[in-house]
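Student: below is the structure, and that's it, no one-letter string:
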């Protein structure tokens, strides 16, 4: 009865009983969605905002489906005009699969957890290295590329595990199931996916919240991979390579209200011609690297796709291509970071405050991913402070050896406010308790200070930042 209702729903969408999906029937032709210099410039400019004004948890955040994203769902979503819902596609897909096929996906949930965690750790290592650059720590490009190769390898290994499980399911699909999955794809490409839900019951699967989210991700990917083509699998948007700068977090915090083009326009408008040129040159150099990224990624895809035909994936190739993909992505990331740091070094006080003001228009994601170690936690929080308090900045005084230093006494900085100079008459030295009080609310402690930062409300964060500053002595 359930299958009858499902097929009936499909019949309502097309003149024939079952309509097979064709790339030519797409609402949007993904071959025209090419990454060009403008798209890369918009990406780098928007990341300039999110990276220079964000936090570690912002940088670490990644939306569901972005790791080991080799299975064509991004292409399907773009081709649908972004009208399809991952959860809706997943529910419809799960209703087509039989209990044994669904159990294979459930087993995959457990199989991928350890490699998934390894991918996350490798990515976090890259982010910590980038944040080290923000606060003046030393890391070479060669060292960073090695981190990238490790990240790419781990991501490819995760992809192999997923592809193998998907391949097993594909081998067991009946002709009727294949038609139903094709029909789901066709409906979503033509903006009619919503209608499928009317005749399709959802299987009851009890899982915790995180596992439910990941099962949704896997089921949606299975649909796109089992019904798609190489072109869809290879498709990638500008946001995936170099996704280490916190823009995804900013977009999610704004409930998808913030757009790359919009943020780019705001950022570029406050920069000088020379500063804009630095970002534009980085984008120009990224064009060839992006093409290499897609080329190497395509080699990895072809190796994974053999699982669709029941063949064995060559693990050695997975590792090799994964490292190459990671290396190119890391190279793009490095060049973008260097450009953003160069711009930061030339920002005026007014420009820095303008960047913070743009950021404040959007709701920040919490710092739930920060480590428990207080000094490391403070180091990551300090990456936000470094926008104004970097060694080369004239916007604000240097904070090295700030604990125990006389208030308003940095000889290399000559723009202290009258408010803090007056404050230094009654408060001679920056002690840890005084710094903690200042960090909590600069303007409450020193009304009239030039400090634009509103303060850290969380007392643990306040202490962590003070602990890190103490370590700089």
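Tutor: That came through fine. In this text the structure is predicted, and so the values were computed from the model without any measurement.
Student: drop to CA atoms for contacts and neighbour counts, all remaining ones
Tutor: Fine.
Student: in the stretch 101-250 of the chain, which spans are helices?
Tutor: 113-134, 141-172, 175-189, 193-196, 209-227, 230-234, 247-253 (DSSP state H, counting those that start in this stretch).
Student: give me the number of residues near the nearest residue to residue 261 once chain neighbours are set aside?
Tutor: Nearest non-adjacent residue to residue 261, counting by CA to CA, 6 or more residues apart in numbering: residue 42, 5.7 Å away. By the criterion of other CA atoms under 10 Å, residue 42 has 24 neighbours.
Student: residues in contact with residue 407?
Tutor: Residue 407 is in contact with 420-421, 424, 427-430, counting by CA atoms under 8 Å, 6 or more residues apart in numbering.
Student: could the helices of the stretch 101-250 of the chain go into a markdown table alongside mean neighbour count and distance to residue 26?
Tutor: A markdown table is the format used below for the helices of the stretch 101-250 of the chain (neighbours: other CA atoms under 10 Å; distance: least, CA to CA, whole Å):
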| stretch | mean neighbour count | distance to residue 26 |
| --- | --- | --- |
| helix 113-134 | 19 | 32 |
| helix 141-172 | 22 | 23 |
| helix 175-189 | 21 | 5 |
| helix 193-196 | 19 | 13 |
| helix 209-227 | 20 | 13 |
| helix 230-234 | 19 | 11 |
| helix 247-253 | 22 | 27 |
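Student: ok so, going back, hmm, the residue nearest to residue 261 is touching residue 268, no?
Tutor: No. Between residue 42 and residue 268 there is no contact under CA atoms under 8 Å: 9.0 Å.
Student: so what's the residue nearest the centre of the chain up against?
Tutor: The residue lying closest to the centre of the chain (CA atoms, centre = their mean) is residue 62, at 4.0 Å. The contact partners of residue 62, by CA under 8 Å, 6+ apart, come to 248-249.
Student: which SS class is it?
Tutor: Under DSSP: H, G, I helix; E, B strand; the rest coil, residue 62 falls in the coil class.
Student: and the one 3 residues further on, by the same measure?
Tutor: Secondary structure of residue 65, reduced to three states by three-state DSSP: coil.
Student: put this next to the previous one:
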């Protein structure tokens, strides 16, 4: 059954689900989780997401691409192959801009200062670079689409209708055999699928945007991948909301209300950008100045939504009880399928992301009744946080025998807290990996001074 995506609306309930599910993924995740992005998310201006949702998620991107490439002639295929190369520089710029946003957000998790104004400027850069990537793609599509014959247009329309009806797999098109790298083939697949959706679609399909696409900086997509797609946003949201207190839940709902207004503004600015790109369908040259203007607008609005979400998640983290924090970590372990998505990174970067998880209970920016402050803990007197008054008897006895947190002691404690200090209130089971412990201690001893 074909879904009418033009009637699908984002509302406060959908945004509450998005923020609640991100509360789990962001507060318990890592840099590599946050950096992961789904195929086709960047420069999502060409209607493929709308096509996929309308089909009930039944269509395959690679299948659509293969069938589309089979329809194109040699010169048209060469335009796409050239585009694979032409988009690499703007694509890299988008990725770098997105990384800047992610690192800034993770800085908030570990107590680094960042103003809303500076964050919105990062969003502006991201929006501009993403819009420029869209312009490069749209201009190449605009070069190709006018060359399609009537027969080719009919074939592409047939492909679209077959996939919407769930019969795309029944079509038999033999695409060209192309020798190219795996990465380039992935991008060609993405471009060919977008060419199909843009050349056969409408403004309504291009305008469609799902709730999880803006502000995709909090690692939920990665969590879905780690769970072998077993994680559903609504289910996670329900579980997280049931864990939170009424006050914490209302904080999320209030942010969703604010985001709902921002989302509508975002969609309006995005619509202006899409209309600017769509002139390429008529063979016209895209106005680069307008692309930059509307790209900046969408970037700022998306960053504003992201900022509000990050702030409420940080507020909730501050008010979490130890039981709530432990439950969130257990929830993630239960959902994930132990798929290692960790990228190669420096020891200090790895330590920083591990420290962010410690910050679920241990704050370095506010007094906590859950756990003591661990800022500058290496070389610090044990059980010496004057603002924390709930040290266990076991920890206090340990402090009498061991005055200072040395790195060897912290190595043993991080490996298994309850083994080193029986009776400690710390519910964390331990960090098994020695390299991770080294990275965390390196960050805590170097970066926090």
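Tutor: That came through, no problem. Just so it is clear, the model here is predicted, and its values are computed rather than measured.
Student: of all the helices of the stretch 101-250 of structure 1, which one comes closest to residue 436 of structure 1?
Tutor: helix 113-134 (22.1 Å; CA to CA).
Student: what range in structure 2 matches the closest one?
Tutor: Aligned using TM-score structural alignment, helix 113-134 of structure 1 spans residues 88-109 in structure 2.
Student: rewinding a little: residue 101 of structure 1 versus the residue nearest to the centre of structure 1, what's the distance?
Tutor: 28 Å (CA to CA, to the nearest Å).
Student: got it, and residue 232 of structure 1?
Tutor: 24 Å.
Student: also residue 253 of structure 1?
Tutor: From residue 253 of structure 1 to residue 101 of structure 1 the distance is 36 Å (CA to CA).
Student: return the residues in contact with the aligned residue in structure 2 for residue 271 of structure 1.
Tutor: Residue pairing (TM-score structural alignment): residue 271 of structure 1 is matched to residue 244 of structure 2. Residues near residue 244 of structure 2 by CA under 8 Å, 6+ apart: residue 324.
Student: and residue 433 of structure 2, what does it touch?
Tutor: Contacts of residue 433 of structure 2 (CA under 8 Å, 6+ apart): residue 415.
Student: apply 7 Å and report the result again.
Tutor: By CA atoms under 7 Å, 6 or more residues apart in numbering, the contact set of residue 433 of structure 2 is empty.
Student: neighbours of the nearest residue to residue 109 of structure 2 once chain neighbours are set aside, how many?
Tutor: Spatial nearest neighbour of residue 109 of structure 2, chain neighbours left out: residue 356 (5.5 Å); criterion: CA to CA, 6+ apart. By the criterion of other CA under 10 Å, residue 356 of structure 2 has 24 neighbours.
Student: if we can go back for a sec, what helix or strand is the residue nearest to residue 261 of structure 1 located in?
Tutor: helix 37-53 (DSSP states H and E).
Student: how big is the offset of that helix relative to structure 2?
Tutor: Its matched residues in structure 2 lie on average 0.6 Å from helix 37-53 of structure 1 after superposition (mean CA distance after the TM-score superposition for structure 1).
Student: and that helix, which stretch of structure 2?
Tutor: The aligned range for helix 37-53 of structure 1 is 12-28, by TM-score structural alignment.
Student: which parts of the matching stretch are buried?
Tutor: 12, 14-28 (16 or more other CA atoms under 10 Å).
Student: ditto for stretch 93-110 of structure 1
Tutor: Buried, per 16+ other CA under 10 Å, within stretch 93-110 of structure 1: 93-97, 101-102, 105-106, 108-109.
Student: and residue 120 of structure 2, what's its match in structure 1?
Tutor: Counting by TM-score structural alignment, the partner of residue 120 of structure 2 is residue 145.
Student: in contact with that match, which residues?
Tutor: Going by CA under 7 Å, 6+ apart, the list of residues near residue 145 of structure 1 reads 327, 330-331.
Student: stretch 321-329 of structure 1: how far from the chain's middle?
Tutor: For stretch 321-329 of structure 1, the distance from its own C-alpha centre to the chain's C-alpha centre is 17 Å (CA atoms, centre = their mean, to the nearest Å).
Student: so it corresponds to what in structure 2?
Tutor: The aligned range for stretch 321-329 of structure 1 is 294-302, by TM-score structural alignment.
Student: how close does that stretch sit to structure 1?
Tutor: So stretch 294-302 of structure 2 averages 0.3 Å relative to structure 1 (mean CA distance after the TM-score superposition for structure 1).
Student: what's the matching range in structure 2 for stretch 173-183 of structure 1?
Tutor: Residue span in structure 2 matched to stretch 173-183 of structure 1, by TM-score structural alignment: 148-158.
Student: how many neighbouring residues does residue 452 of structure 1 have?
Tutor: Using other CA under 10 Å, the number of residues around residue 452 of structure 1 comes to 15.
Student: element containing it, please.
Tutor: Counting by DSSP H and E, residue 452 of structure 1 is found in no helix or strand.
Student: what does it align to in structure 2?
Tutor: Mapped onto structure 2 by TM-score structural alignment, residue 452 of structure 1 lines up with residue 427.
Student: residues contacting that match?
Tutor: Neighbours of residue 427 of structure 2 in contact, by CA under 7 Å, 6+ apart: none.
Student: for residue 395 of structure 2, see how far away it is.
Tutor: With CA to CA as the criterion, residue 427 of structure 2 and residue 395 of structure 2 are 13 Å apart.
Student: trace residue 378 of structure 2 over to structure 1, please.
Tutor: Residue mapping for residue 378 of structure 2 onto structure 1 gives residue 403, with TM-score structural alignment as the criterion.
Student: SS state for its match?
Tutor: Using three-state DSSP, the three-state assignment for residue 403 of structure 1 comes out as coil.
Student: how far away is it from residue 471 of structure 1?
Tutor: From residue 403 of structure 1 to residue 471 of structure 1 the distance is 9 Å (CA to CA).
Student: sorry, back to before: a markdown table for the helices of the stretch 101-250 of structure 1, including distance to residue 307 of structure 1?
Tutor: Shown next, in a markdown table, are the helices of the stretch 101-250 of structure 1 (distance: least, CA to CA, whole Å):
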| stretch | distance to residue 307 of structure 1 |
| --- | --- |
| helix 113-134 | 19 |
| helix 141-172 | 5 |
| helix 175-189 | 16 |
| helix 193-196 | 28 |
| helix 209-227 | 11 |
| helix 230-234 | 13 |
| helix 247-253 | 31 |
